[in-house]
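Engineer: Return atomic coordinates for the entry below.
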Amino acid sequence: MKTSIALIAISIALLSGCVHVMDNSDPTLQVSPISYEELRDKPLAQLGKIVMFGGIIANVSNSTQGGEIEVLQYKLDDDGYPDDTQVSSGRFLATSPTLLDANSYPKGAQVTIVGEVKAERQVKTKWQTTHLPVIAIRQIHAWIPEEEKKMPFLIPGTTRVDPYYYGHDTPLPKRPLGIKTDIR
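Structural biologist: Predicted coordinates:
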């Protein structure tokens, strides 16, 4: 009896170790099933709705009003990971009242953002003027780059690599693995 309870407890602990992009403990973060195309075409009709989009960081900038990330949008898979094998439908701006560290959110990194639709902003490029939807960040998750997913197993509490781990000759990453932030 005790072994079956222990086995069930261990199974639950292992299954709960899965990565979830969104922290479900906040009841105000009910994501609306809005496609990026709907948001891009009519952002003012979606004001105040909570959405989850992701893609590749094109630019990070900071000002006295806070931080801003320009994201090249890609559809998200079932885990909330941006699928950059598809065609992008455009860009969006993600804003934060706090400053955003460009080292934590480097250009080219994949990111998933949960936030509130605020407005749209006119952005001038070299060739044209375009309107981008603006999303106020509530939660943000920077994904582990592909080369860092192959990181070797480290001996807990050390920076030493387990020599019995297959692929132990893989170099260690040069930056933090995953950054999950809750911005309010």
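Engineer: C-alpha only now, for contacts and for neighbours.
Structural biologist: Noted.
Engineer: Identify each buried residue in the longest helix along the chain, please.
Structural biologist: In the chain, assigned by DSSP state H, the helix with the most residues is helix 2-15. In terms of neighbour count (16 or more other Cα atoms under 10 Å), helix 2-15 has no buried residues at all.
Engineer: residues of stretch 76-95 that come out buried?
Structural biologist: Buried, per 16+ other Cα under 10 Å, within stretch 76-95: 76, 80-84, 91-95.
Engineer: so what's the residue positioned nearest the centre of the chain up against?
Structural biologist: Nearest residue to the geometric centre of the chain (Cα atoms, centre = their mean): Thr112, 2.5 Å. With contact set as Cα atoms under 8 Å, 6 or more residues apart in numbering, Thr112 has these partners: 21, 52-55, 80-82, 140-143.
Engineer: Repeat the analysis, applying 7 Å as the threshold.
Structural biologist: Going by Cα atoms under 7 Å, 6 or more residues apart in numbering, Thr112 touches 53-55, 80-81, 140-142.
Engineer: for comparison, sequence B:
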Amino acid sequence: MRPLAVTLVLLLGGCVATPVFKHIPAHASPAPRDVARSINEQLERSVLWGGMVIELREFAGHAAIELLGYPLDAQARPVPQARDGGRFIAVRAGRLDPAEVVPGRFVTVSGRISGERLGRLNGEDYIWPEVDALEMHLWPRDLNLREHPRTRIGLGVQLSR
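Structural biologist: Predicted structure coming up:
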């Protein structure tokens, strides 16, 4: 029994920890682009969104992060190889470290849709859904460069003549 326990510890030791969010929606979260189309019906909806930081803005008492949304994988990591889901603003109480929350870094947030921001993007009107980020996970800087582990367990059979 002991060799099995040691093997399991070694195998699981290399796994990346999945962040634990307390505020996870019961149903899959719609993409930010879809929420922007019907923002009034979506207010107060719980979402779990992730994306790439575009810009961090700090204000008195809170910070706002503009993110380019991406679908999430099973570990709640944004998948930058997928088609983006539109932009959104994550609002977080307090201050954030501008040396850590930099453009190009990936973030996953859990929270509630609290409103919208109107503006122009690439010369066109744009609506950014705004999320009150109750929880936030900042992914390692090399998230989009890492090769995800491919663990396979199999049983080999060799036939000889």
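Engineer: quick revisit: could I get the buried residues of stretch 76-95 of the first structure as TSV with secondary structure?
Structural biologist: As requested, the buried residues of stretch 76-95 of the first structure are exported to TSV (DSSP: H, G, I helix; E, B strand; the rest coil):
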residue	secondary structure
Leu76	strand
Gly80	coil
Tyr81	coil
Pro82	strand
Asp83	coil
Asp84	coil
Arg91	strand
Phe92	strand
Leu93	strand
Ala94	strand
Thr95	strand
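Engineer: got TSV for those, with distance to Ile8 of the first structure too?
Structural biologist: Formatted as TSV, the buried residues of stretch 76-95 of the first structure follow (distance: Cα to Cα, whole Å):
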residue	distance to Ile8 of the first structure
Leu76	32
Gly80	28
Tyr81	30
Pro82	33
Asp83	34
Asp84	38
Arg91	45
Phe92	44
Leu93	44
Ala94	41
Thr95	43
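Engineer: wait, isn't Leu134 of the second structure in contact with Ser110?
Structural biologist: Yes. When contacts are counted by Cα atoms under 7 Å, Leu134 of the second structure is listed as touching Ser110 (5.9 Å).
Engineer: residue ranges of the strands in the second structure, please?
Structural biologist: 46-59, 62-70, 86-93, 106-121, 124-138 (DSSP state E).
Engineer: Give me the mean distance between the shortest one and the first structure.
Structural biologist: When the first structure is superposed, strand 86-93 of the second structure averages 0.6 Å from its matched positions, counting by mean Cα distance after the TM-score superposition for the first structure.
Engineer: Please report the separation between the first and final residues of stretch 29-43 of the first structure.
Structural biologist: From its first residue to its last, stretch 29-43 of the first structure covers 19 Å (Cα to Cα, to the nearest Å).
Engineer: Quick check: buried residues in that stretch?
Structural biologist: Those would be 29, 36, 39-40, 43, for stretch 29-43 of the first structure by 16+ other Cα under 10 Å.
Engineer: After alignment, which residue of the second structure pairs with Gln73 of the first structure?
Structural biologist: Aligned by TM-score structural alignment, Gln73 of the first structure pairs with Gly69 of the second structure.
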